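> below is the structure, and that's it, no one-letter string:
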């Protein structure tokens, strides 16, 4: 059995009796140097720091223990972005017992007077800092190190969120607990000095301009090459995002489909393929502004080769390029979904050929925008779009 004991910045004094009893009977204890230093003389001297890199070593590390119990100390609640979840995933819930401490998220919400269910939790321990950018709401951000608050403040300021309110909470629950409040715009110039690595950031995002789906076109930086709002809505419906799925957005343009996809369900991410360098830069700017997980790469089909396997592929550009659609279809796993939008007669011909061969569904969309005609209002048609969607057999 692997017993994972959560411990806070207050060390042994903050542990429940059950946790203290477990550590008292431990033969060996694994943990980070900081966590091991919190233990007192009642705990075995056989304390082992995690190897680096840790993850590849875990199967061998605990497999060698045989039937003996092994103890682990972890920060706060080990199941909240902690090693407890990793161990359960590797060894199964039957082999892992978790004794949680109060999490840093719960402590931070208590200090802020925020309800936990209404507060997003974002971990930057391994994720890119821009993934903590939001357009409203509030979040507890788990920092990677002492530089995270200043980095986040700069990104918020650059993405038009300079009025966001930030609170850095260090050593939560311990004798050295410290709180500092600020505004992203101010901290973007000079962040709080000497922030310890053990910190979380409570963020109230300002201005609050949250919107769930089918964002207005003006929300994206673009040069006209983007899937317009009405068609984006029906395209996302055809793509059908499910939690944790990866999308390939081929011929991404401004990245609007990849971004909307990544915002649509928990764990969704995308790879955006775009041949034009300036457009790739715009996609990156949009990705940062929306705080989503989108990997931006070069043009297809060349850049498809080493990309991670997708669950869904959307082709919005470059359809007439020789071999592109075949390369996409070849990389799509069985049961994967493919959606193609075609505007030109030539791209429609490609769609027709594939539809006759693979089946699926074809639809044509046409929408009109009201506009001035002298002193009156008339309808101006957008280009019709043919959409093909198919599930690979």
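In hand now; what should we look at? Quick caveat, the model's predicted, so the values are computed rather than measured.
> please make it C-alpha for all contacts and neighbour counts, starting now.
Noted.
> and residue 18, how far from residue 55?
Note on residue 18: its distance to residue 55, by CA to CA, to the nearest Å, is 28 Å.
> hang on, I meant residue 187
Counting by CA to CA, the gap from residue 187 to residue 55 is 35 Å.
> now the helices for the stretch 151-300 of the chain?
Using DSSP state H, counting those that start in this stretch, the helices of the stretch 151-300 of the chain run over residues 184-189, 229-239, 256-264, 277-290.
> could you tell me the angle between the longest one and helix 256-264?
Looking back up the chat, that one is helix 277-290. Computed by axes from the mean of the first three to the mean of the last three CA atoms, to 10 degrees, the angle separating helix 277-290 from helix 256-264 equals 20 degrees.
> what helices or strands is helix 277-290 leaning on?
If you count contacts as 3 or more CA pairs under 8 Å, 6 or more residues apart in numbering; DSSP states H and E, helix 277-290 packs onto helix 256-264, strand 294-297.
> just the ones you listed: most buried one?
helix 256-264 (a mean of 25; mean count of other CA atoms under 10 Å).
> how far does that helix sit from the chain's center?
Averaged C-alpha coordinates place helix 256-264 at 12 Å from its chain's average position (CA atoms, centre = their mean, to the nearest Å).
> now stretch 307-324
Averaging C-alpha positions (CA atoms, centre = their mean) puts stretch 307-324 22 Å from its chain's average.
> and what of stretch 351-366?
Centroid displacement of stretch 351-366 relative to its chain, using CA atoms, centre = their mean, is 33 Å.
> can you tell me what sits against that stretch?
Defining contact as CA atoms under 8 Å, 6 or more residues apart in numbering, one finds that stretch 351-366 is touched by 231, 340, 342, 381-391.
> tell me who's in contact with residue 386.
Going by CA under 8 Å, 6+ apart, residue 386 touches 341, 342, 343, 348, 362, 363, 364, 365.
> again, but for residue 235
Residues in contact with residue 235 (CA under 8 Å, 6+ apart) are residue 339.
> what do you get for the one 3 residues further on?
Under the criterion of CA under 8 Å, 6+ apart, the contact list for residue 238 reads 339, 389.
> give me the subset of the contacts of stretch 351-366 that lies in helices.
Of these, the ones assigned to helices by DSSP state H are residue 231.
> out of the contacts of stretch 351-366, who's nearest residue 36?
Comparing these against residue 36 with CA to CA picks out residue 391 as the nearest, at 51.2 Å.
> let's bring in a second model and compare:
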């Protein structure tokens, strides 16, 4: 007879179903990616290892409130289950092996049981780069659906990534990056924009960390990103982001001169730069007449692949 898995045992001890949980393995070299999954999802089981345990998880989750259910030495006489908040995990010494169940936000099991582990994909709207109506009204200049689609395609956010969305506006890009499974930190200097971003996250049932402040100064204490969208701030903010060496950066410019300034800055930081002029015309299909026209320069920078 096969033995019961440590993950199933941990959830049994916690009195929770596990069919809606993400499961990750944390080693020293993968700890940051495991933490990003904990940022992005409401229920995660982390199989830990020495140097990548509850204390390290708690330290890297600074600024994000989570509850830990820490199950030590399951199935032995020394088995112990401890519940505490993530900011208290570093105050203790934990025995190996252990499983950490990380809980954040509202967690509800899928009615009737899920058909796939993790978040139910059918609970989300189908499609990407959704129209303005999906986000409660008018979007900003850099948030049009076609520009957003191109930015998402260039960055390719995925599970285990941390995405910065600087100048989040309505939260449209941030919410869609989170729907891809990535952890997202949305930054905006406007308090109302931060509120709209929070509402967008709730509307789509995704987890975001929203930070109120002006770039580039607010970026100094944020954890290292994998990919970044710069929605506002121009060349100065793009340069500050490039200093942090994310794998990919996307932004937009209204004029060719502005695009050239940003592109040259990215090149000087060692990025491979692409620039495209995006033009779109929305038609009123009742009369097939032009309704709205938008033009923007899309810029993207990617660090060269240094793998052998």
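Perfect, I can see it now. Keep in mind it's a predicted model, so treat the numbers as computed, not measured.
> TM-score for this pair?
TM-score of the superposed chains, computed with TM-score structural alignment, normalised by the length of the second structure, equals 0.61; 226 aligned residues with a CA RMSD of 3.7 Å.
> neighbours of the counterpart of residue 105 of the second structure in the first structure, how many?
In the first structure, the residue equivalent to residue 105 of the second structure is residue 128, according to TM-score structural alignment. Applying other CA atoms under 10 Å, we find 14 residues neighbouring residue 128 of the first structure.
> can you tell me how far residue 128 of the first structure is from residue 289 of the first structure?
Here the criterion is CA to CA. By it, residue 128 of the first structure lies 13 Å from residue 289 of the first structure.
> who touches the most centrally placed residue in the first structure in this structure?
Residue closest to the average C-alpha location in the first structure (CA atoms, centre = their mean): residue 293, at 5.0 Å. With contact taken as CA under 8 Å, 6+ apart, residue 293 of the first structure is in contact with 131, 262, 268, 269, 270, 287.
> tell me the residue in the second structure aligned with it.
Aligned against the second structure by TM-score structural alignment, residue 293 of the first structure finds its counterpart in residue 207.
> same thing with residue 277 of the first structure?
Structural alignment places residue 277 of the first structure opposite residue 191 in the second structure (criterion: TM-score structural alignment).
> show me what contacts the nearest residue to its match once chain neighbours are set aside?
Spatially, and ignoring its direct neighbours in sequence, residue 191 of the second structure is nearest to residue 212 (6.5 Å; CA to CA, 6 or more residues apart in numbering). Neighbour list for residue 212 of the second structure: 187, 188, 189, 190, 191, 194 [criterion: CA under 8 Å, 6+ apart].
> one more time with 6 Å
Residue 212 of the second structure makes contact with 187, 188, 189, according to CA atoms under 6 Å, 6 or more residues apart in numbering.
> distance of it relative to residue 202 of the second structure?
18 Å.
> could you tell me where stretch 219-226 of the second structure falls in the first structure?
So stretch 219-226 of the second structure sits over residues 304-311 in the first structure, by TM-score structural alignment.
> corresponding residue for residue 129 of the second structure in the first structure?
The pairwise alignment with the first structure assigns residue 129 of the second structure to residue 214, based on TM-score structural alignment.
> does that match touch residue 233 like I think?
Yes - Residue 214 of the first structure lies in contact with residue 233 (CA atoms under 6 Å); the separation is 5.3 Å.
> what segments of the second structure are strands?
Counting by DSSP state E, the second structure has strands at residues 22-25, 43-47, 67-72, 80-85, 98-103, 162-166, 183-188, 209-212, 227-230, 248-253, 272-284, 289-302.
> can you list those in CSV and add distance to residue 7 of the second structure?
CSV is the format used below for those (distance: least, CA to CA, whole Å):
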stretch, distance to residue 7 of the second structure
strand 22-25, 8
strand 43-47, 7
strand 67-72, 10
strand 80-85, 13
strand 98-103, 7
strand 162-166, 25
strand 183-188, 23
strand 209-212, 27
strand 227-230, 31
strand 248-253, 34
strand 272-284, 42
strand 289-302, 37
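> which stretch among those approaches residue 110 of the second structure most closely?
Checking the strands of the second structure against residue 110 of the second structure by CA to CA gives strand 43-47 as the closest, at 12.8 Å.
> in the first structure, what residues pair with that closest one?
Counting by TM-score structural alignment, strand 43-47 of the second structure falls onto no part of the first structure.
> what's that strand packed up against?
Judged by 3 or more CA pairs under 6 Å, 6 or more residues apart in numbering; DSSP states H and E, strand 43-47 of the second structure is in contact with strand 22-25, strand 98-103.
> tell me the buried residues in it?
Residues of strand 43-47 of the second structure classed as buried by neighbour count (16 or more other CA atoms under 10 Å): 43, 44, 45, 46, 47.
> give me the residues contacting it.
Contact partners of strand 43-47 of the second structure, identified using CA under 6 Å, 6+ apart, comprise 21, 22, 23, 24, 25, 26, 99, 100, 101, 102, 103.
> 7 Å - rerun?
Contacts of strand 43-47 of the second structure with the rest of the structure, by CA atoms under 7 Å, 6 or more residues apart in numbering, involve 7, 21-26, 38, 98-104, 107.
> quick one: that strand to strand 67-72, angle?
Angle of strand 43-47 of the second structure versus strand 67-72, following the same axes, to 10 degrees, is 30 degrees.
> count of residues packed around the nearest residue to residue 184 of the second structure once chain neighbours are set aside?
Closest residue to residue 184 of the second structure apart from its sequence neighbours, by CA to CA, 6+ apart: residue 163 at 4.7 Å. Residues within reach of residue 163 of the second structure, counting by other CA under 10 Å, total 27.
> if anything else comes up later, I'll come back, but that's it for now.
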